[in-house]
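K.L.:
Quick one: sequence plus predicted model below, questions after.
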Amino acid sequence: MLHENVRQIAVAFELAGIGTIIIGAIYSTGKYLKHYFNKDPEGYRKYRSGMGNAILLGLELLVAGDIIGTVAVEPTYQNLGVLGLIVLIRTFLSWSLSVEIHGRWPWQENNKDLKE
């Protein structure tokens, strides 16, 4: 019973991650079209940033779902190894997206904020 409830929570996190990416993509595209038709030269940069942030948040929720799901199932060494690999790949993707969006590593100071 408890395992089934935990598994449902894991599925809810995974669905929330997928939904976040889809809704973020739709929202970012809508904002981009608004900027495009208003001839905003920063529109594409804002679009990429919005899309990247939606993907980052979605990946975080998917990782949480994977962790919860692995704990709900028998935590064998094989399952933990697969989970570790999934988390490693998604963390690399998150860091890559963060560098692409912000132009710096996640642990570096944001010089832009310091100047303001």
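P.N.:
Structure's in. What do you need? Numbering: from 1, shown residues only.

K.L.:
contacts and neighbour counts: CA atoms only from here.
P.N.:
Fine.

K.L.:
tell me what the helix or strand hosting Asn5 is packed against?
P.N.:
Using DSSP states H and E, the element containing Asn5 is helix 2-37. Counting contacts by 3 or more C-alpha pairs under 8 Å, 6 or more residues apart in numbering; DSSP states H and E, helix 2-37 packs against helix 43-72.

K.L.:
dropping in the other structure now:
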Amino acid sequence: MEFGTVITTVGEVIDVLGVAAIVVGVLYALADAAIRRVRRMGPVYARFRRVLGRGILVGLELLVAADIIRTVAVTPTIESVSVLALIVVIRTFLSWSLEVEISGRWPWQKARAGAVEADDDTAAVAAERV
């Protein structure tokens, strides 16, 4: 089997996995929301959006990986790399937008926010000891 054919097949398999991840994420989010609604467990909508967004993010990451594999390994022309760059920029923007929707802050703010929460916990423990 030729290298280009193998890489194209690998890219197509990863494409299918990306679409499957999105579909499974949607189905899981719907089932989780329905169960939480019936059992009256906490905020249904906020959790639904978070779970759905995570499923979409995983799918987008796989789709970007498949595009990179197929474009760079099989047909690395200026035109194909330019199209890939545009696709990656669009999907990256979508991923960041989803991340902001899910977490409520930019991805690079997580470490800082976690450090603030850790500092608050440390201060609370220190206050209890006094």
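P.N.:
Here it is on my side, so go on. These numbers come from a predicted model, not from an experiment.

K.L.:
Give me the TM-score for this pair.
P.N.:
Put the two chains on top of each other and the TM-score (TM-score structural alignment, normalised by the length of the first structure) is 0.93; 116 aligned residues with a C-alpha RMSD of 1.4 Å.

K.L.:
can you tell me the mean distance of the helix holding Asn5 of the first structure from the second structure after alignment?
P.N.:
Taken over the aligned residues, the distance from helix 2-37 of the first structure to the second structure averages 0.5 Å (mean C-alpha distance after the TM-score superposition for the first structure).

K.L.:
corresponding residues in the second structure for that helix?
P.N.:
With TM-score structural alignment applied, helix 2-37 of the first structure matches the range 3-38 in the second structure.

K.L.:
Buried residues in the matching stretch, which are they?
P.N.:
Residues of stretch 3-38 of the second structure classed as buried: 7-8, 11-12, 14-26, 28-30, 33, 36 (neighbour count, 16 or more other C-alpha atoms under 10 Å).

K.L.:
Can you give the distance of the helix holding Asn5 of the first structure from its chain's centre?
P.N.:
9 Å (C-alpha atoms, centre = their mean, to the nearest Å).

K.L.:
ditto for stretch 108-125 of the second structure
P.N.:
So, by C-alpha atoms, centre = their mean, the centroid of stretch 108-125 of the second structure is 24 Å from its chain's centroid.

K.L.:
before we move on, what about stretch 100-114 of the second structure?
P.N.:
14 Å.

K.L.:
Equivalent analysis for stretch 41-55 of the first structure, please.
P.N.:
From the chain centre to the centre of stretch 41-55 of the first structure is a distance of 14 Å (C-alpha atoms, centre = their mean).
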